[in-house]
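Peer 1: I'd like to go over a predicted model; first the sequence, then the structure.
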Amino acid sequence: MPEMLIRYVILCLIFLLPVNISAQQHTSAPIPSATTGRVDTIGTYVLSGKIVDKEGKTIPDASLLLFRLADSTLLKTAISNTNGAFQFPDLKNETLLLKISHLAYKDTVMTIHHISNAQYLRIILDTQRSTELNGVTVTSRKPLIERKIDRTVLNVENSVSLAGSSALDALKKAPGVRVSGETSIDIIGKSNVQVMINNRLIQVSAADLMNILKAMPASDLDRIEVITNPPAQYDAAGNAGLINIVTKKNRVAGASGSIQGTYRQAVFPSFDGGGTFNYLQGKWSMMATANAGKQLNYGVGGNDISYPTARWKNEADHVTSSRQFNGSLSIDRELNSRQLIGIKYTATNGWTTTTSGTDTRIFNAGKSSPDSLIATNNYTPVDTRSQDVNFYFEHKFDSTGKRLTAAADYFFYDKGLDQTFTSYNYFPQGVKTGDSSLARSRAGQIIQVYTGQIDVVLPFKWMEMSFGGKATFIDNSSYTDYYQVANGNAYYDSSRSNAFDYTEKTQALYFSTSKRWNKWEFQAGLRGEFTQTKGMSVTYQQTTNNSYFRLFPTLYMLYRQQEDQVYGFSYGRRISRPGYARLNPFRWYASPFSYVEGNPFLQPAYSNNFELKYDYKDLLSSQLYLNIRNNGFDQIGIPDPITKITGVVQRNFLQGYSYGIIESLNLMPVDWLESYNQVQVYHNLTLSSDPNTQSSIGGWSAYLSSDNTITCNKQGTLLANVSCWYQFPEVDGVDRVGAYYSLDLSARILMFRKRFTVAVQATDLLKTNKVVIHSWTNGMPQVYDSYPGNRTIRVSMAYRFGNKGKTRKQHESNTEEKNRTN
């Protein structure tokens, strides 16, 4: 304990020493105010000004500290606004010391002798990141975690533990983000999060997204932005939040890139690999990516349904073989110093074949041994492909940040499957009863999305304004052809075949404004969306039309009590539109005893999100949240006690309330250990209007996680990681989910000037990441369990080469529409 206390005292002295040295140095040798502009007397004891770079462009978000030179007392703090402007009111006529810091610029310290009635400074920051003041070096460094008014930022380069790691590893350290193995990325308290890179949504499958993030070195990232309550400029759809990964920007001409490969061993082996390539020359820049993989996965699952007169226990296993490829190419051209035009093309292809077997044991009432057995085998190959073309244009009106951006998108998605299943009935002795069925179904879906969007940003001295509009047209066509097979012949079954067409048009306008006032920041926005839909079942000759207009307000407030203490509040209203498949009224049979049925009358769900946040330095991030969901929709599996067929139907029947607290704690007790820990305690309450479910279900739960990285040598080239998480039992919708947890270990070594990385990772070592769901529907209890084969060992290698290229901000307008294809 005394040793630990000594370490903390030393750390405090190290932290305070540069401030004292700087103050002493400037007392003995004041810095001439060489960067100041003309001083005009226009008022009384107010110091204001503007911060610009060497080209005269304004610099927002610069941190300013104002000291009294006589005794080094900190008087005031400020942050430059979007125009680069700042102001210190109510000052005395005395000599002051002003320090200006920004991550991308040289620290500047200047002495202001005997402030006049009103003094205006035009401060020019150098592009270098450090400066030497009479032998004392002052280095600019952003905090590891920053609180912006509408998002939380993880500055990746300030994390020592991320050396030689991937973007996926970096996401694990972002406040409030939960990465479950190699399967999902979520914001704690939300689900189905959308991931963007440089403000461009990544529209690929979950597996492809994981491969892209694993192939992207963390050293290429500038920051990760976690947007739990998206502002008005983003689509109002979805309640999952956004994660924006921003890459570093560098104007060094030339080529750069990375390649990586991974071998993954679970029950069966899998492989994947990919790379990125960047090139910048003059006014042209190009970026290309490619990823491919081949996987073989094994999983198990089942369910147990208790009917009034019998119990049906299903046990299933499946083997999924998949191959996928995704690639992209983007080209930018600077027309002049104020205009940029670009195009990006993305393509994905996937081929998946799933072979599964299900044994259904039937226990009559009061019996412990089965009376009969139903064996079902299923063979389903699925092909998917998509193409996305995005055009974008940006025009800067002046150097103050006034700009216009426009984007147009076309997205094409094609999916086809060919399913065959057989079902045989057996007596307990293993003898066939003679009852059997053999069927085949073919299904396809084609989705086309056309989108256009315009955004305008107008920063003024007194506030910043932004507005824009978006128009979207969606055309979805799907079909299912069902065949009964008898005596080796297939017979078309029109009663189980279907064709469905769906169109959707949405027009949106938004307006947003923001302002800074002393230690306060305010931002408010309003988005209006008008939607018209038309669903037509060709099979049933049924057409359903719907139209609605809704407003979606957002509000943010931020208070910086001190430089290292920040309080925030946010509110946002969101909409969740049903996916296209949920609106199809047809019954699709997955087996003789189960089907899925859509609902063309399904309505959108709405949610209101409230958040209170507090940050203390890099150490602590706290969040209180409340989510209220109205008119929620979901699927319900309703078992029929007579036919024993379970029908999965879609309905609006949920009212949900979720509230809780999230604590994120980032510790570095010694220089070789970085520990990131998260705790969430929350309560979920669901009210149901459907008589087949419980009318009310709720309960408390918690989620704990700890990610610990150990630097094993002084060079920082050998690192080890131990991470674990535990999910307590929780309420999810109308179901109760049991506890599950995971323990992961990894190690990585960096070689060849840290350009080459070899990593070994073991996931779910204890094989405890198993989900068990308890449900109660139509008066009958049901239990579902699954384990998709999460326990794996992964060996990966990655190599970075060349100069760092320039990455420009991408503009995409069809983010939400493509997300609904899944």
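Peer 2: The structure has been received and is ready for your questions. Numbering: from 1, shown residues only.
Peer 1: from here on, contacts and neighbour counts on C-alpha atoms
Peer 2: Fine.
Peer 1: Is it correct that residue 673 is in contact with residue 709?
Peer 2: Yes - Residue 673 is in contact with residue 709 according to Cα atoms under 8 Å; the separation is 5.8 Å.
Peer 1: What about the closest residue to residue 471 other than its chain neighbours, how many residues nearby?
Peer 2: Once flanking residues are discounted, residue 471 sits nearest to residue 507: 4.6 Å by Cα to Cα, 6 or more residues apart in numbering. Number of residues near residue 507 (other Cα atoms under 10 Å) recorded here: 17.
Peer 1: so who does the residue most central in space within the chain touch?
Peer 2: Note on the chain: the residue nearest the mean C-alpha position is residue 243, at 3.4 Å, using Cα atoms, centre = their mean. Counting by Cα atoms under 8 Å, 6 or more residues apart in numbering, residue 243 makes contact with 193, 194, 195, 196, 224, 225, 226, 227.
Peer 1: now, the most widely separated pair of these?
Peer 2: 193 and 224 (14.0 Å; Cα to Cα).
Peer 1: what about stretch 226-245, how long is it end to end?
Peer 2: 9 Å (Cα to Cα, to the nearest Å).
Peer 1: Enumerate the positions of that stretch that are buried.
Peer 2: By 16 or more other Cα atoms under 10 Å, the buried positions in stretch 226-245 come out as 226-233, 235-245.
Peer 1: quick one: the strands in the stretch 701-822 of the chain?
Peer 2: For the stretch 701-822 of the chain, the strands defined by DSSP state E, counting those that start in this stretch cover 718-727, 730-732, 735-737, 740-751, 756-763, 771-777, 780-787, 792-802.
Peer 1: so the first one versus strand 756-763, what angle?
Peer 2: Counting by axes from the mean of the first three to the mean of the last three Cα atoms, to 10 degrees, strand 718-727 points 30 degrees away from the direction of strand 756-763.
Peer 1: tell me what strand 718-727 is packed against?
Peer 2: strand 696-711, strand 740-751 (3 or more Cα pairs under 8 Å, 6 or more residues apart in numbering; DSSP states H and E).
Peer 1: do the same with the second one
Peer 2: Using 3+ Cα pairs under 8 Å, 6+ apart as the contact criterion, the secondary-structure elements in contact with strand 730-732 are strand 673-688, strand 696-711, strand 735-737.
Peer 1: Including mean neighbour count and distance to residue 350, could these go into a markdown table?
Peer 2: Conversion of these to a markdown table gives the following (neighbours: other Cα atoms under 10 Å; distance: least, Cα to Cα, whole Å):
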| stretch | mean neighbour count | distance to residue 350 |
| --- | --- | --- |
| strand 673-688 | 20 | 36 |
| strand 696-711 | 18 | 33 |
| strand 735-737 | 20 | 31 |
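Peer 1: Please compare the first structure with the one that follows:
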Amino acid sequence: MYQTPNPIPQTQPMRLSFLFLLSLFLFVSAARAQQSGFKGKITGRVVDSASTKPVEFATVTLTNTSTQKPVDGTITDGKGQFSFGNVAPGTYSLSISYLGYASTTLPAFTLSPAQPEKTFASIPLQANTTKLQEVMVVAQKPLIEDKGDKLVYNAENDISNQGTTASDVLKKVPSVTVDADGNVQLRGSSNLKVLIDGKPSSILANNLAEALKQIPSDIIRSVEVITSPSAKYDAEGTAGIINIITRKNSLQGVNGRVSGTAGNRGRYANGSINARRGKFGTNASLNFYGNNNRSESFLTRTPRMSEISYLRQEGTARQLNNGLYSQLGFTFDPDTLNAFNLEFSLYKNKFNGTRFQRTEDNQGVQLYDLTNRWNGSGFDVNFGYTHTFKPQQELSVLAQVNQGTSHDIYDNSIQTQENAFISRQLNDNDAPTYEKTFQLDYTQTYKNASRLELGAKAILRDATSNARYNFFRLNKPDSLAISNFDFDQDVYATYLTYAFSLNKKYNFNLGTRYEFTNTQGVFLNTAKNEPKLVRSSFKNDYQNFIPSVTVSRTFKETHTVKASYTQRIQRPQIWYLNPFMQQEDPNNVYRGNPELDAELTHSYELGYNTYFKTTSINGSLFYRQTDNAIQQINREAGPNVILTTPDNIAKNKVYGVSVSGSTKPMPKWSISPNFNLSYIDLRGETLSNSGLQYNLSLNTSYEFNKGITAQFYGNYNSPTQTAQGEYGRYFYSNVSVKKKLLKDKASLSLNVSNPFSRTLEFTSTIDTNTFLQESRNANLARRIGLTFNYSFGKMDSSQRQKKSIQNDDAVGGGK
């Protein structure tokens, strides 16, 4: 029996505005304080003695030789570079160390008013094989890093991520937003590509929003955001690329970790082990998860035309999600010139959702009882071989196979207010996917540090949807409708990039990419009362030349200005194309559009970043113009039925600014704010909308004595515009406390999501010429979890980094 839910009061985020402003003030004040009183300056670059490649995260210690006491310390960036500012006159020495390398100390040198700067062009580190008897704690990376071509969020350093999902992790990534349904946007655009370890995964092939809720956060090491990809990357992903990097270890010896989370909204169990002896290595992980959620929804639809009925809905829903994610990998390095890797991954998921809803319109009151059962599984196989001809020449051969299955069942029974049967609809959909990728890459580095990269790639995709719609009505014969869809997409590409410097001041990265796309689809459909299948098909071939240009200049070693231009393509995939009708209820239906065209985007960006002491600041201005922009469009599809389907709506222009950074006002306190502001202008033949939208977030933590760390995260998102309305504002927060145990081998963490509100509310408005629809969804989002982590094993020097496929060319989609 349906029960009317209690109204949930709306919450306001303004009570935390002061905290945001105060933290931003502290951030700016700390940054300005560190810039004042400049004296001497020391810069340098640390490289591997054998390969001459930069050594990232090496610890550099500055010692005053007169007192023999360290006066400052830092870690190298992605280019192996480091810098010390505000150094007083005196005589100093530098010590450099990194796990797997022999430590080195440079001869003493002197800074004076006559010689206030000292530069070390190249500091070589030699690899060693000295074993560590236990897992060691190395220098912790900052939460946010700017690595020139990408922004990196080091998720493993954020204690509030423990016992959550990938969807929760992405909420904290700069420039990324995640809405109530788990849909992801990058700088206000949902047309992006999400990868796992630089590769596509079958788990992400269908519904991206649901897939991200299945990936445990405990396996995520970091998240990379690439907003201006070079020609080396696949051309697709209008807004850019989000790359989820999982935890793996390439160190000698045997080591691993286990963790478990128990909470009111979810439970997780994870384990991983890594082993490497000489030329052979292996790693494996197994992750189980289960989560639940409850929500309440309210919807009103007001007609603007007399032939359309008003509609009012109130409902309650519950979702249960269980599954596993596993990975097994092997590496073999027979010598310093050759490297092989083979990796397998597997996932399984089971989802059960129930929804009870009261619907009232001009015809009276009806009760809906909706059940949604979804089972998904898939596997990925990756192979890679890299051969180094000389220290400056490298050839990689890569291959990948992805296969996934998806089985959806929607079962909706409709009754009168007196519980008498009216009708029932049962939708059944099988949607397998299969993808093969072959890739060849060659890199040549010259003596003047310029670099040539070229390669070729082929992606062969096949996606199928077999749907059956069963209708049962009172006093009417049963009926069946069939909708089968087979979609093939093949992409063949070549690329060429060249990076070089001019006058040791300007850095250029020029590239071009050619892609040829072949798509074809076949439909086999019936009407409700026609048993005969009708065949139809389509075919479309097109080609694109994709240029990319990036120019940067670094001033005084610590200030870098960068300008870039590139084109991007957005090819719709099976979720956007699948014509299977997914009914949340008989009044709200979602269906893909197999006639979608690809988007083409021109992307311009001007960026600036700087760092000094413990502070880094990153800022950018960007502009995107997208032709054939894909938006979700709502139309009347029958009496009181709204059909939502993606469509091309002409042009979408976005003007924006993004600012992020991190600082440590004191050694144990870190602050990482992030701000994004954009103006969106959607213009089509029949639809248009425009407006400002912004996002503000703050992540701050403090390390107390005795191994205790506390952390707070808050995120506010303003209303965002769509082609036919807007999504309302919302606020998300998290508080965590972590305690290290067992000589830092273990930790216990308490994580509370949304401690200031019982629910997380999302509103939306659809405003058309024929109706106005307003909805509010309230998710019971106060989540409490307790997580235990334990690390074990021995390890020593690291191995070379393997190459991987990056299929960043397609939009995954979501409701």
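Peer 2: Structure's in. What do you need? Note that the structure is a prediction, hence the values are computed from the model and not measured.
Peer 1: Once they're superposed, tell me the TM-score.
Peer 2: The TM-score (TM-score structural alignment, normalised by the length of structure 2) is 0.78; 720 aligned residues with a Cα RMSD of 4.2 Å.
Peer 1: Narrow the buried residues of stretch 226-245 of structure 1 to those in helices?
Peer 2: Using DSSP state H, no member of the buried residues of stretch 226-245 of structure 1 sits in helices.
Peer 1: list the contacts for residue 738 of structure 2?
Peer 2: By Cα under 8 Å, 6+ apart, the residues touching residue 738 of structure 2 are 159, 707, 708, 709, 710, 747, 748, 749, 750.
Peer 1: Run a quick neighbour tally on the third one.
Peer 2: This points to residue 708 of structure 2. Counted with other Cα under 10 Å, residue 708 of structure 2 comes out at 16.
Peer 1: Setting aside sequence-adjacent positions, which residue approaches it most closely?
Peer 2: residue 739 (4.5 Å).
Peer 1: Report the separation between the one you found and residue 789 of structure 2.
Peer 2: In terms of Cα to Cα, residue 739 of structure 2 sits 10 Å off from residue 789 of structure 2.
Peer 1: Also residue 523 of structure 2?
Peer 2: Taking Cα to Cα as the measure, residue 523 of structure 2 falls 50 Å from residue 789 of structure 2.
Peer 1: would you list every one of the helices in structure 2?
Peer 2: Chain-ordered helices for structure 2, with DSSP H as the definition, fall at 17-35, 166-170, 208-212, 574-577.
Peer 1: how big's the offset between the last one and structure 1?
Peer 2: Its matched residues in structure 1 lie on average 2.8 Å from helix 574-577 of structure 2 after superposition (mean Cα distance after the TM-score superposition for structure 1).
Peer 1: That helix: which residues count as buried?
Peer 2: Residues of helix 574-577 of structure 2 classed as buried by neighbour count (16+ other Cα under 10 Å): 574, 575, 576, 577.
Peer 1: Now which residue in structure 1 aligns to the last one?
Peer 2: If I follow you right, that is residue 577 of structure 2. Counting by TM-score structural alignment, residue 577 of structure 2 lines up with residue 583 in structure 1.
Peer 1: what residues are up against that match?
Peer 2: Residues near residue 583 of structure 1 by Cα under 8 Å, 6+ apart: 535, 598, 599, 600, 601, 602.
Peer 1: ok, and the closest non-adjacent residue to it?
Peer 2: Residue 583 of structure 1 sits nearest to residue 600 (Cα to Cα, 6+ apart), 4.3 Å away.
Peer 1: ok, that neighbour - how many residues close by?
Peer 2: Close neighbours of residue 600 of structure 1, defined as other Cα under 10 Å, add up to 25.
Peer 1: corresponding residue for it in structure 2?
Peer 2: In structure 2, residue 600 of structure 1 lands on residue 594 (TM-score structural alignment).
Peer 1: ok, that match - contacts?
Peer 2: By Cα under 8 Å, 6+ apart, residue 594 of structure 2 lies in contact with 576, 577, 578, 579.
Peer 1: is it possible to export these to JSON lines including distance to residue 360 of structure 2?
Peer 2: Below are these laid out as JSON lines (distance: Cα to Cα, whole Å):
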{"residue": "576", "distance to residue 360 of structure 2": "31"}
{"residue": "577", "distance to residue 360 of structure 2": "32"}
{"residue": "578", "distance to residue 360 of structure 2": "31"}
{"residue": "579", "distance to residue 360 of structure 2": "28"}
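Peer 1: Residue 273 of structure 2 pairs with which position in structure 1?
Peer 2: Residue 273 of structure 2 maps onto residue 277 in structure 1, by TM-score structural alignment.
Peer 1: what's the distance between its match and residue 383 of structure 1?
Peer 2: 28 Å.
Peer 1: Equivalent analysis for residue 118 of structure 1, please.
Peer 2: Distance from residue 118 of structure 1 to residue 383 of structure 1, by Cα to Cα: 70 Å.
Peer 1: Also residue 124 of structure 1?
Peer 2: Between residue 124 of structure 1 and residue 383 of structure 1 the computed distance is 57 Å (Cα to Cα).
Peer 1: start to end distance for stretch 753-768 of structure 1?
Peer 2: Stretch 753-768 of structure 1: ends 38 Å apart by Cα to Cα.
Peer 1: tell me, how many neighbours does residue 165 of structure 1 end up with?
Peer 2: Using other Cα under 10 Å, residue 165 of structure 1 has 23 neighbouring residues.
Peer 1: That one is in contact with residue 217, isn't it?
Peer 2: Yes - contact criterion Cα under 8 Å: residue 165 of structure 1 and residue 217 qualify, at 6.1 Å.
Peer 1: residue in structure 1 matching residue 635 of structure 2?
Peer 2: Applying TM-score structural alignment, one finds that residue 635 of structure 2 aligns to residue 638 in structure 1.
Peer 1: One more: residue 400 of structure 2?
Peer 2: With TM-score structural alignment as the criterion, residue 400 of structure 2 lines up with residue 409 in structure 1.
Peer 1: what do you get for residue 666 of structure 2?
Peer 2: Counting by TM-score structural alignment, residue 666 of structure 2 corresponds to residue 670 in structure 1.
Peer 1: okay if I get the strands of the stretch 701-822 of structure 1 as TSV plus distance to residue 642 of structure 1?
Peer 2: Listed next are the strands of the stretch 701-822 of structure 1 as TSV, based on distance: least, Cα to Cα, whole Å:
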stretch	distance to residue 642 of structure 1
strand 718-727	37
strand 730-732	28
strand 735-737	24
strand 740-751	35
strand 756-763	44
strand 771-777	15
strand 780-787	13
strand 792-802	43
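Peer 1: Residue 329 of structure 1: which of the ones you listed is closest?
Peer 2: Among those, strand 792-802 comes nearest to residue 329 of structure 1, with 18.7 Å by Cα to Cα.
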